[in-house]
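Novice: Model the following, please.
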Amino acid sequence: MIDFIQDQYDRLTGWLFEALLQPAMYQLGLMNWADEAFQWMDFFVFGVIQVIVVVAVCLPLEKWRPVERWESQRVVQTDVLYTLLARLGILPMLGFILFYAASSRIEGMIADSGFVPPTLETMIPWLREAPLVALALYIIILDFAEYWRHRLQHMFPWWWALHSIHHAQTQMTFWTDDRNHILDDIIAAAWFGIIAVVIGVPPGQFPIILLVLRLAESLSHANVRLDFGRVGERLVVSPRFHRLHHGVLSAGNSGKNYGVLLPVWDWIFGTADFRRDYYPRTGDPDAPSAYVRGGWLAQQAMGLRQVWRAITARRA
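Specialist: Take a look at the predicted model:
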């Protein structure tokens, strides 16, 4: 099944490149950049698929049973821009250009040394014959890593200065998932990518894992009055479970419910709140006004200033 999905996706991206992008690059004399253009297009197509899936799942739910209704949704439009920038390949393309030379050099050094990093499938050989089990294990490990990255975002003042952009939204919807400072996104991408490489996630499974976790994150931010029941709430993060994390009293290092997909990590490490009848107002009362009402550029600029203040205050 995984191989079939990967094959169909490869056919789609190959056809789009040959039919649309390659002819234009040939006319402009840019064929020396063909490999880079194909990788960017791969980012773009996968981003479009992510946005379509997320909207198809989350938008009907928000229309069905919204927690809140607002006369104006101007601040939500800023979150839509965040999502388009993050998922349609514009920011990934920038990151690719910046880190392409460094990553190529590192990969070359590893190959020359002959070192082969251990992976799940080398440690547990039978996983090669059970790709769905391997996929589930990869998701569980990466979800555990994401739980701890999220907790660290709340623990370190300089990191919270960045992450608090995400928590400042008083009109939280599924678009809020991508409301992050660009530096925070870069750190998150490096964290996730390095761990995926270390545990040996196959290239064909990586997009599926990313789609599962991204869909879970978007759904958990949805403006919908929805929980998964007494048992389900302890198996999968619900919109109610994560909304408590965004409540006005959960900012900074006092938060609860950090999990992305699985609430079990919050249960194990004592950060879970399973109250099922509580849908708090969202937002950070201490956030700068630019974080709440500003546009993308204003929020990014304010984020840099807030990080600098956090670093210099700690030194003082």
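Novice: only C-alpha atoms for contact and neighbour calcs from this point on.
Specialist: Noted.
Novice: For the most centrally placed residue in the chain, give me its contacts.
Specialist: Nearest to the centroid of the C-alpha atoms of the chain, with distances taken as Cα atoms, centre = their mean, sits residue 214, at 5.5 Å. By Cα atoms under 8 Å, 6 or more residues apart in numbering, residue 214 lies in contact with residue 50.
Novice: From residue 42, how far off is it?
Specialist: In this view, residue 214 and residue 42 are 17 Å apart by Cα to Cα, to the nearest Å.
Novice: do residue 302 as well
Specialist: Separation of residue 302 from residue 42 (Cα to Cα) stands at 32 Å.
Novice: cool, and residue 315?
Specialist: Following Cα to Cα, the distance that separates residue 315 from residue 42 is 43 Å.
Novice: Of the two, which one has the most company?
Specialist: Higher neighbour count among residue 315 and residue 42: residue 42, with 20 against 7, using other Cα atoms under 10 Å.
Novice: so that one, which of the three states?
Specialist: Secondary structure assignment for residue 42 (DSSP: H, G, I helix; E, B strand; the rest coil): helix.
Novice: tally of neighbours for the nearest residue to it once chain neighbours are set aside?
Specialist: For residue 42, the nearest residue in space outside its immediate sequence neighbours is residue 13; the separation is 6.4 Å by Cα to Cα, 6 or more residues apart in numbering. Using other Cα under 10 Å, residue 13 has 19 other residues around it.
Novice: next one: residue 66
Specialist: Residues contacting residue 66 under the criterion other Cα under 10 Å number 15.
Novice: Which secondary structure elements does the helix or strand residue 100 falls within sit against?
Specialist: Secondary structure assigned from DSSP states H and E places residue 100 in helix 90-113. Contacts of helix 90-113 with other secondary structure elements, assessed using 3 or more Cα pairs under 8 Å, 6 or more residues apart in numbering; DSSP states H and E, are made with helix 34-64.
Novice: one more, for comparison:
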Amino acid sequence: MDANFVRLPVFLAVFAIMALLEAWLPARQAPLNRWLRWRGNLLLLVTGALAGRLVLPATLIGVALWAQDAGIGLFHLFDVPGWVVMAVSILLLDLAIYWQHRLFHRIPWLWRLHQVHHADSHVDTTTGLRFHPFEIVVSLFIKGSVIVLLGAPVLAVVIFEVALNAFSLFNHTNIRLPQKWDDRLAYLFITQRLHRIHHSQYARETNTNFGFSVSWWDRLFNSYRSRAQQTDETLDIGQREYPPTADNASVFRLLAMPFTRAHAKHR
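Specialist: Coordinates of the predicted model:
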């Protein structure tokens, strides 16, 4: 099964819808020209995709197929109904991504990679695609290890990857829901406003709302924050060390960022 036959059309559709929504009803004004930001962010997406293919040509689907054929993984040890295996696999993969995200904030060398994502001076649809290639590679190994450990079915991996992409685009979109609807939706999902808190310049806020999709992991592990100190309209986003300039938005700067001295200490 080639996940790209499912993943790519869904990605393009969600990206188009979210980009149109934020162009029509933007929640915040970007401090930098859109072309400068989008060019760097999208070029970083391309380099990350190439790095992922280079390091893991078989993709995560190939990893799941290999584990399935070899009978490796916890689910191969028990006689469990298929629908239970599917549901639990997706749930545990999402939990793994939650903890992966927390580790990228906690461990200094991982934060250097992840800071490329947080150094964006604005949060919009393309921010959900802005990850350093080395972070993509580390994430692939983590997800691949979880897939092998569980013996997660191929279909569960496809569904999870498609959902992960879609939610990342969704919760980075530069829109604002009415507060009452935002609060209701936040009982289950990470909304755009909640995720902007995660992109705050203040560590006490950045180190909250780690979920990419559902909000219950943050509630369960005490990392949920429903309000920032500032309003959503005035929230300071990005990293102070990387002000909104054309140079800081270039793909060359983004690729070099983890290896330069001007990186923030993150506690």
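Novice: picking up where we left off before, using just helix, strand and coil, how would you label the residue nearest to residue 42 of the first structure?
Specialist: Residue 13 of the first structure carries the three-state label helix when classified by three-state DSSP.
Novice: State the distance from the aligned residue in the second structure for residue 301 of the first structure to residue 241 of the second structure.
Specialist: Aligned against the second structure by TM-score structural alignment, residue 301 of the first structure finds its counterpart in residue 256. When distance is defined by Cα to Cα, residue 256 of the second structure is 14 Å away from residue 241 of the second structure.
Novice: swap in residue 54 of the second structure?
Specialist: Residue 54 of the second structure is 32 Å from residue 241 of the second structure, where distance means Cα to Cα.
Novice: now swap in residue 140 of the second structure and tell me
Specialist: Using Cα to Cα, one obtains 28 Å as the distance from residue 140 of the second structure to residue 241 of the second structure.
Novice: same thing with residue 176 of the second structure?
Specialist: Applying Cα to Cα, the value for residue 176 of the second structure to residue 241 of the second structure is 27 Å.
Novice: Those two: who's more crowded?
Specialist: The neighbour comparison of residue 176 of the second structure against residue 241 (other Cα under 10 Å) goes to residue 176, with 17 against 12.
Novice: right, and residue 199 of the first structure touches residue 124 too?
Specialist: No: shown here, residue 199 of the first structure and residue 124 do not form a contact pair, counting by Cα atoms under 8 Å, at 11.5 Å.
Novice: higher neighbour count, those two?
Specialist: residue 199 (18 against 10).
Novice: check contacts around the more buried one.
Specialist: For residue 199 of the first structure, the contacting residues are 118-120, 138, by Cα under 8 Å, 6+ apart.
Novice: Show me what it aligns to in the second structure.
Specialist: Residue 199 of the first structure maps onto residue 150 in the second structure when the alignment is built from TM-score structural alignment.
Novice: same deal with residue 117 of the first structure?
Specialist: In the second structure, the residue paired with residue 117 of the first structure is residue 72, using TM-score structural alignment.
Novice: Can you tell me the closest non-neighbouring residue to that match?
Specialist: By the measure of Cα to Cα, 6+ apart, the closest residue to residue 72 of the second structure outside its immediate chain neighbours is residue 151, 5.8 Å from it.
Novice: quick one: contacts for that neighbour?
Specialist: 64, 67-68, 71-76.
Novice: Give me the buried subset of the residues you listed.
Specialist: 64, 67-68, 72-73, 75-76 (16 or more other Cα atoms under 10 Å).
Novice: Looking at the residues you listed, which are in helices?
Specialist: When these are checked against helices (DSSP state H), the matches are 64, 67-68.
Novice: Just the closest of those residues to residue 208 of the second structure, please.
Specialist: Nearest to residue 208 of the second structure among these, counting by Cα to Cα, is residue 64 at 31.1 Å.
Novice: Surely that closest one is in contact with residue 155?
Specialist: No: counting by Cα under 8 Å, residue 64 of the second structure stays clear of residue 155, with 9.1 Å between them.
Novice: what touches both of those two?
Specialist: Both residue 64 of the second structure and residue 155 lack any common contact, where contact means Cα under 8 Å, 6+ apart.
Novice: what's the spacing between residue 88 of the second structure and residue 124 of the second structure?
Specialist: Separation of residue 88 of the second structure from residue 124 of the second structure (Cα to Cα): 31 Å.
Novice: Between the two, which is the more surrounded one?
Specialist: Set side by side, residue 88 of the second structure and residue 124 show more neighbours around residue 124, with 29 against 16, by other Cα under 10 Å.
Novice: Let me know the outermost residue of the second structure.
Specialist: Furthest out from the centre of the second structure (Cα atoms, centre = their mean) sits residue 79, at 33.3 Å.
Novice: Can I take it that that one is in a helix?
Specialist: No: secondary structure of residue 79 of the second structure, determined by three-state DSSP: coil, with no helix assignment.
Novice: ok, it - contacts?
Specialist: So residue 79 of the second structure contacts nothing (Cα under 8 Å, 6+ apart).
Novice: Look up how far residue 85 of the second structure lies from it.
Specialist: Plainly put, residue 79 of the second structure is 10 Å away from residue 85 of the second structure if you go by Cα to Cα.
Novice: Equivalent analysis for residue 91 of the second structure, please.
Specialist: Applying Cα to Cα to residue 91 of the second structure and residue 85 of the second structure gives a distance of 10 Å.
Novice: So which of the two has more stuff around it?
Specialist: Summary of the neighbour comparison: residue 91 of the second structure and residue 85, criterion other Cα under 10 Å, with residue 85 having more neighbours (19 against 13).
Novice: The residue of the first structure sitting at the aligned position of residue 22 of the second structure: how many residues sit nearby?
Specialist: In the first structure, the residue matched to residue 22 of the second structure (TM-score structural alignment) is residue 62. Taking other Cα under 10 Å as the neighbour definition, residue 62 of the first structure ends up with a count of 20.
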